[in-house]
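[1] I would like the atomic coordinates for the input below:
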Amino acid sequence: MRIQNAVTSGTFSLDGGTWEVDNNVWVVGDDHECVIIDAPHDPGPILEVVGDRTVLGILLTHAHDDHIGAALALRDATDAPVHLNAADRMLWDRVHDEAPDAEVADGDRFTVAGADLLALHTPGHSPGSTSYLLAAESTVFTGDTLFKGGPGATGRSFSDFPTIISSIREKLLTLPPETVVRTGHGDSTTIGDEAPHLEEWISRGH
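    The predicted structure follows:
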């Protein structure tokens, strides 16, 4: 089992604004098979990491345009199904005319290289935001729900600060403190590093 990272660059647009962003893509698997977590901007760098492996699935953490722009191109290149929580379908439909291939729900499991990725519904940044826990490697892929330094943004449409705090408190900070948090943007962190700051985030959010 190995966890590899590709970074793609492009834009994020919502509510009439557009911002330049760098996105993390995570490729999880072994020498023979893998899954891709998120599909931003440009499929090229992602496919370079995948190589000739079989892609079992494209797992989306949420459907903001900077996380799904390359989803259909990746699907076409790999024949892998695209999985998205149905609560984010309205965001997906702003970007793509075709539907995703499958819905992700809290508690779903995806097996790759003999290990399970567990889907954790962590709404707040968006209604369908989903984290993926790889317990065998003590890591969780949080998309834009939890970053190094605090929660993801909740100042735009379809987001909610109390909801993201509840998701982080109930679904993420309950994980072992050594769990590595691999984010949708920026550097990784650990649950142990972030947990002590929950009350600070809450006071700052209000």
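[2] Please make it C-alpha for all contacts and neighbour counts, starting now.
    Noted.
[3] Next, the buried residues of stretch 111-122.
    112, 115-122 (16 or more other CA atoms under 10 Å).
[4] What of stretch 37-54?
    Those would be 37-43, 46-47, 49-50, 53-54, for stretch 37-54 by 16+ other CA under 10 Å.
[5] Which member of these is positioned nearest Asp30?
    Arg53 (8.5 Å; CA to CA).
[6] now the helices: where do they sit in this protein?
    43-50, 65-68, 71-78, 89-92, 161-167, 191-194, 198-205 (DSSP state H).
[7] thinking again about what came up before, now the buried residues of stretch 37-54 as TSV including distance to Asp88?
    Supplementary listing: the buried residues of stretch 37-54 in TSV, determined by distance: CA to CA, whole Å:
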residue	distance to Asp88
Ile37	16
Asp38	14
Ala39	15
Pro40	16
His41	18
Asp42	21
Pro43	21
Ile46	23
Leu47	25
Val49	27
Val50	26
Arg53	29
Thr54	27
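[8] I have a second one here; can you model it like the first so I can compare?
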Amino acid sequence: MAEREGIRVDHTTTSGTFSLDGQVHEVDNNVWVVGDDHDCVVVDAPHDVAEIRRLVGRRRVVAILATHAHDDHVRVAPELAAAVGAPVLVHPDDTVLWEMTHPGVEPDGALADGQIVEVAGIALHVLHTPGHAPGAVCFHAPELGVVFTGDTLFAGGPGATGRSYSDHDVIVDSIRRRLLTLPSETVVHTGHGESTTIGEALPLFEH
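    Predicted coordinates:
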């Protein structure tokens, strides 16, 4: 858990399934909550509303931010939004993926490259990083020295690109241009698995 003047990053893991291209996989997803004792944002809403609400506690949720719209990252987003009274924000390039999980239900708002989401006095900078999904984004909190990468960058390499709406060359380009240019000590909080740092990721993309 990272802290700065009352700001903290809380974490939990929820379990469920990921479905795309006619295949279903069991997955464990990270959920990240950023804020102070009063206000917070939720990064991704995978499988379990009750567990996410436990992590949030009594805080006001400013927004539910989707790193991308694969079903294992947004499955309970509308339910969570209704429970906590917060908007769900998704990059519009992921509309096709969102509609697969939530047909007829639109997100409450859009994310855009360069947008700043403010919570508890700090800024989360939206970085559009397509490749794993067309509307994949990362959230960089420079004041905390962290970036939330969803399934764009993992400990060990880039996210998967073997399914529909993904592209290996595009994700590598996104990582090189948008993430590897961040300070090397930046902690990378991922959508699945362990966290890493930008410095640890750099050698993986030297060739």
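[9] what's the first-to-last distance across stretch 55-74 of the second structure?
    17 Å (CA to CA, to the nearest Å).
[10] Ok, stretch 90-105 of the second structure next?
    End-to-end for stretch 90-105 of the second structure, by CA to CA: 12 Å.
[11] equivalent range in the second structure for stretch 170-187 of the first structure?
    With TM-score structural alignment applied, stretch 170-187 of the first structure matches the range 177-194 in the second structure.
[12] Would you mind listing the outside residues contacting the matching stretch?
    With contact meaning CA atoms under 8 Å, 6 or more residues apart in numbering, stretch 177-194 of the second structure is reached by 28-31, 127, 129, 145-151, 153-155, 195-202.
[13] of those residues, buried ones?
    Buried, going by 16+ other CA under 10 Å: 28-31, 127, 129, 145-151, 153-155, 196-202, out of the contacts of stretch 177-194 of the second structure.
[14] Next, name the residue at the spatial heart of the second structure.
    Nearest to the mean C-alpha position of the second structure, by CA atoms, centre = their mean, lies Thr67 at 3.2 Å.
[15] which residues touch that one?
    Here Thr67 of the second structure is in contact with 43-44, 73, 90, 136-139, 149-151 (CA under 8 Å, 6+ apart).
[16] That one and His73 of the second structure: what is the separation?
    Counting by CA to CA, the gap between Thr67 of the second structure and His73 of the second structure amounts to 8 Å.
[17] shared neighbours, these two?
    Asp44.
[18] quick one: buried residues of stretch 23-38 of the second structure?
    For stretch 23-38 of the second structure, by 16+ other CA under 10 Å, it's 28-36.
[19] What residues in the first structure pair up with it?
    Residues 17-32 of the first structure are matched to stretch 23-38 of the second structure when aligned by TM-score structural alignment.
[20] Now the equivalent of His68 of the second structure over in the first structure. Nearest residue, chain neighbours left out?
    Superposed on the first structure with TM-score structural alignment, His68 of the second structure falls opposite His62. Of all residues not flanking His62 of the first structure in the chain, Ser129 sits nearest, at 4.7 Å (CA to CA, 6 or more residues apart in numbering).
[21] residues contacting the alignment partner in the first structure of Cys138 of the second structure?
    In the first structure, Cys138 of the second structure lines up with Ser131, judged by TM-score structural alignment. Residues near Ser131 of the first structure by CA under 8 Å, 6+ apart: 61, 119-122, 140-143, 145.
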